[in-house]
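*Asks:* Next come a sequence and a model predicted from it.
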Amino acid sequence: MAPFTEQVIRIIKSIPEGRVMTYGGVARAAGSPRGARQVVRILHSMSRKHKLPWHRVVNVKGQISLTEDESSSLQKLYLQGEGVLFDEQDAIDLEKFQFHPEPAE
């Protein structure tokens, strides 16, 4: 497994309940500031295998990026169940709910 992929998996697993990260935030924390699309691919292909809390990753606007209604609704339901609040535009206040992991040692 590539080092970036390993870092992304570690970072996503570290997002605590009730907090979120953006795709770009995960990529930056994993050492590739322009790797947001790769984070999407990793989530899509490895969430089940690595039991990743995929629902805690949102877009830069604090919104759910999934376009399929069922998946989008499920992600929102999971986040609300953890205490994450959505505004009238279905956006999360990233100032309040965004997680910033400690730098890797």
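*Replies:* That came in fine, so what should we check first?
*Asks:* From here on, just use CA atoms for contacts and neighbour counts.
*Replies:* OK.
*Asks:* What lies in contact with the helix ranked longest in the chain?
*Replies:* Using DSSP state H, we find that the single longest helix of the chain is helix 36-50. By Cα atoms under 8 Å, 6 or more residues apart in numbering, the residues outside helix 36-50 that reach it are 5, 8-9, 23-27, 52-54.
*Asks:* could the residues you listed be laid out in CSV, adding secondary structure?
*Replies:* Below are these laid out as CSV (DSSP: H, G, I helix; E, B strand; the rest coil):
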residue, secondary structure
Thr5, helix
Val8, helix
Ile9, helix
Tyr23, helix
Gly24, helix
Gly25, helix
Val26, helix
Ala27, helix
Leu52, coil
Pro53, coil
Trp54, helix
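*Asks:* let's bring in a second one:
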Amino acid sequence: MMQSRELMQQILAVVALIPYGKVATYGQVAKLAGLPKHARLVGYALKHMDAQADLPWHRVINSQGKISLGRLNERGENIQQQKLLQEGIALTCAKVDLKKHQWDA
């Protein structure tokens, strides 16, 4: 297996490509990074990436279309949900409509 630093870079390189107004699942990012069946590694990479990194981490969601990260802003709002809303991606019953918003990579 490759060095974990290289794996993280592969994952984050894919995350950087997710277009504005679209989302990708953890599994989709893993597959595009050449790491099929390693969705959890994508979650790990996002959780441990530099907080200052200018990457659209908020566009990565789980396979059910739900937000998995619980980061809150100073007003107690889910940061990921707020960022998605700013891009016109609404959540219905805490889920993103994958048919409508999933990145067709």
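*Replies:* Structure received. Small disclaimer: the values here were computed from a predicted structure and weren't measured.
*Asks:* on that earlier part again, the longest helix of the first structure vs the second structure, average distance?
*Replies:* Helix 36-50 of the first structure differs from its equivalent in the second structure by a mean of 1.6 Å after superposition (mean Cα distance after the TM-score superposition for the first structure).
*Asks:* Just the helices from the second structure, written as ranges.
*Replies:* 4-17, 26-32, 39-48, 79-86, 98-101.
*Asks:* how much space between the nearest residue to Leu55 of the second structure once chain neighbours are set aside and Thr92 of the second structure?
*Replies:* Excluding its sequence neighbours, the residue lying closest to Leu55 of the second structure (Cα to Cα, 6 or more residues apart in numbering) is Ala16, at 5.5 Å. Distance of Ala16 of the second structure to Thr92 of the second structure, given as Cα to Cα, to the nearest Å: 25 Å.
*Asks:* More neighbours: these two, which one.
*Replies:* Of the pair Ala16 of the second structure and Thr92, Ala16 is the one with more neighbours under other Cα atoms under 10 Å, namely 13 against 10.
*Asks:* what residue of the first structure matches up with that one?
*Replies:* In the first structure, Ala16 of the second structure lines up with Lys13, judged by TM-score structural alignment.
*Asks:* what about stretch 16-31 of the second structure, distance to the chain center?
*Replies:* Averaging C-alpha positions (Cα atoms, centre = their mean, to the nearest Å) puts stretch 16-31 of the second structure 6 Å from its chain's average.
*Asks:* now stretch 29-45 of the second structure
*Replies:* The answer for stretch 29-45 of the second structure is 11 Å, by Cα atoms, centre = their mean.
*Asks:* Provide the aligned range in the first structure for it.
*Replies:* Against the first structure, stretch 29-45 of the second structure falls on residues 26-42 (TM-score structural alignment).
*Asks:* List just the one of the helices of the second structure that sits closest to Asn73 of the second structure.
*Replies:* helix 79-86 (5.8 Å; Cα to Cα).
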